[in-house]
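In: Whatever this is, show me its structure:
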Amino acid sequence: MKILLIEDDQITGSYIQKGLTSSGHSVDWLTNGRDALSAGLDTEYDALVVDRMIPGLDGLSLVRSLRAASVRTPVLFLTAMSGVDDRVEGLDAGGDDYLIKPFAFSELAARINALVRRPPIATEKTRLRVGDLEMDLVSRTTCRDGQTIELLPREFALLELLMRNEGRVLTKTMFLEKIWNFNFDPQSSVVETHISRLRAKIDKPFPKPLLHTIKNTGYTLHARG
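Out: Alright, predicted model coming up:
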């Protein structure tokens, strides 16, 4: 496995590089966000391990830039920024997982392996449609009734999950497992917050709602009724 590590702390970077290399992986270690952006655009990696607080270009901006350039390499944020808002911000920026420092190397290695094992989105279906709402999975664009809808990465992922499960009720736990792949506090309102933002974009400007709340159960997307 070829991994790009972006970590400016010499002790931590050396520790991770040695551990991953001894596990049989090829590791490129960079300490600057701008250098990492060039490497991420020019080289095909299996995974990126990104510290948020790095010089040149911070981790969030780095990942946003890669995603904007259609680089879909799995990203694991590795950082001391441990607040729920910090984690949500990292995942919304395009990260796939988030590990807090200090960490156990065995968990770091397991999370990287899990990211790489995730199957890609099936290529035989590149467009989703529910009523007059359309999603293009290749161009990562969404429109309703011909009007383009700008979605943040996590909003896009939420809507994609709902559209793939048209008419099926999805619970809060299902969203957390499928979209965030993270053990949030059950009392967290992160799902409700993102659903509210998504609804404001795909339903509020249009006469007929598609996104429906099922009281005490979850959410569903359909065009009936």
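In: Please count neighbours and contacts with C-alpha atoms only from this point.
Out: Will do.
In: Which strand or helix spans the closest residue to H194 other than its chain neighbours?
Out: Spatially, and ignoring its direct neighbours in sequence, H194 is nearest to E155 (6.7 Å; CA to CA, 6 or more residues apart in numbering). Using DSSP states H and E, E155 sits within helix 153-164.
In: check contacts around the residue nearest to H194.
Out: 194-195, 197-198 (CA atoms under 8 Å, 6 or more residues apart in numbering).
In: Could you check how far it is from T73?
Out: Separation of E155 from T73 (CA to CA, to the nearest Å) stands at 19 Å.
In: Over to L159?
Out: From L159 to T73 the distance is 21 Å (CA to CA).
In: Alongside the first, I'd like the structure of this one:
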Amino acid sequence: MRILVVEDNRSLLQSIKQILSEEFEVDCADNGEEGLFMALQNICDLIVLDVMLPEMDGFEVIQRIRSEQIQTPVLFLTAKDSLEDRVRGLDFGGDDYLTKPFQAPELQARIRALLRRGGSLTTNQTIQYRGIELFGKEKDIVVDNYPIKLTLKQYEMLEFMIQNKGVILTKEQLYDRVWGFDSDTTIGIVEVFVHHLRKKMEPFGYQKDIQTVRGIGYMLKKQ
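Out: As a prediction, the model looks like this:
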């Protein structure tokens, strides 16, 4: 699971990252424009979004996100605690609102609640695609009732594809989702891992379901 945190106070940003990194992969941005760019990649499961940001405030960020039909849950995290601000944030498409100062357990609990509500919390759940079952808590995979071994990155890529079955995923989306924005690897690693996934699925006949969309990326769909 991947969380995007957009917060201009760098000390608080690092504190939130440290808190959430116990459960999730965390990407960070310290201004609205950078946060918007990262959110529009549509690779995150949830966004923690401050309101008072340089370059572009949180209200404008969420308006732009929602205008692109991206429905990623958004938790506003801000010192602005007036009723008008809370209502405005929710009306723009926010899903929850937490004011500063806050306690780490409440932030974690609200994030888990939003992910459960959106059906995105797969870390402790089982997800399925045809005869493929992924057991999130153990990171185990069973194909046609036969357990197979995947590396963690292979598992994360397959999980992301299953979560978005029938949807075209660009190479950039897969790269940013699995390796992160700050990775030192190159985007060519995506093709390598897709090749490995297909080889793992080949004995069961599912390799053709990982379809190449020429010039764009890949899509998981029954051939």
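In: TM-score for these two?
Out: Once the chains are laid over each other, their TM-score by TM-score structural alignment, normalised by the length of structure 2 reads 0.52; 119 aligned residues with a CA RMSD of 1.0 Å.
In: a markdown table please, covering the contacts of E155 of structure 1 and showing distance to R164 of structure 1.
Out: Formatted as a markdown table, the contacts of E155 of structure 1 follow (distance: CA to CA, whole Å):
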| residue | distance to R164 of structure 1 |
| --- | --- |
| H194 | 18 |
| I195 | 16 |
| R197 | 19 |
| L198 | 16 |
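In: what's the helix or strand for the spatially most central residue of structure 2?
Out: Geometric centre of structure 2, nearest residue: C44, 2.2 Å, by CA atoms, centre = their mean. Following DSSP H and E, there is no helix or strand that holds C44 of structure 2.
In: those helices in structure 2, which residues are they?
Out: Assigned by DSSP state H, the helices in structure 2 fall at 10-20, 32-40, 58-67, 83-91, 104-117, 152-163, 171-178, 189-201.
In: In a markdown table: the ones you listed, plus distance to L77 of structure 2 and mean neighbour count.
Out: Compiled in a markdown table, the helices of structure 2 are given as follows (distance: least, CA to CA, whole Å; neighbours: other CA atoms under 10 Å):
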| stretch | distance to L77 of structure 2 | mean neighbour count |
| --- | --- | --- |
| helix 10-20 | 11 | 15 |
| helix 32-40 | 14 | 20 |
| helix 58-67 | 10 | 20 |
| helix 83-91 | 10 | 14 |
| helix 104-117 | 9 | 15 |
| helix 152-163 | 27 | 19 |
| helix 171-178 | 23 | 21 |
| helix 189-201 | 34 | 16 |
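In: Out of the ones you listed, flag the one nearest L49 of structure 2.
Out: helix 58-67 (6.3 Å; CA to CA).
In: Quick one: average offset of the closest one versus structure 1, please.
Out: Compared with structure 1 after fitting, helix 58-67 of structure 2 has a mean deviation of 0.3 Å; criterion: mean CA distance after the TM-score superposition for structure 1.
In: Report the angle between that helix and helix 83-91.
Out: Here the directions of helix 58-67 of structure 2 and helix 83-91 differ by 20 degrees (axes from the mean of the first three to the mean of the last three CA atoms, to 10 degrees).
In: Of the contacts of E155 of structure 1, which is the most crowded?
Out: Most neighbours among the contacts of E155 of structure 1, by other CA atoms under 10 Å: L198, with 21 neighbours.
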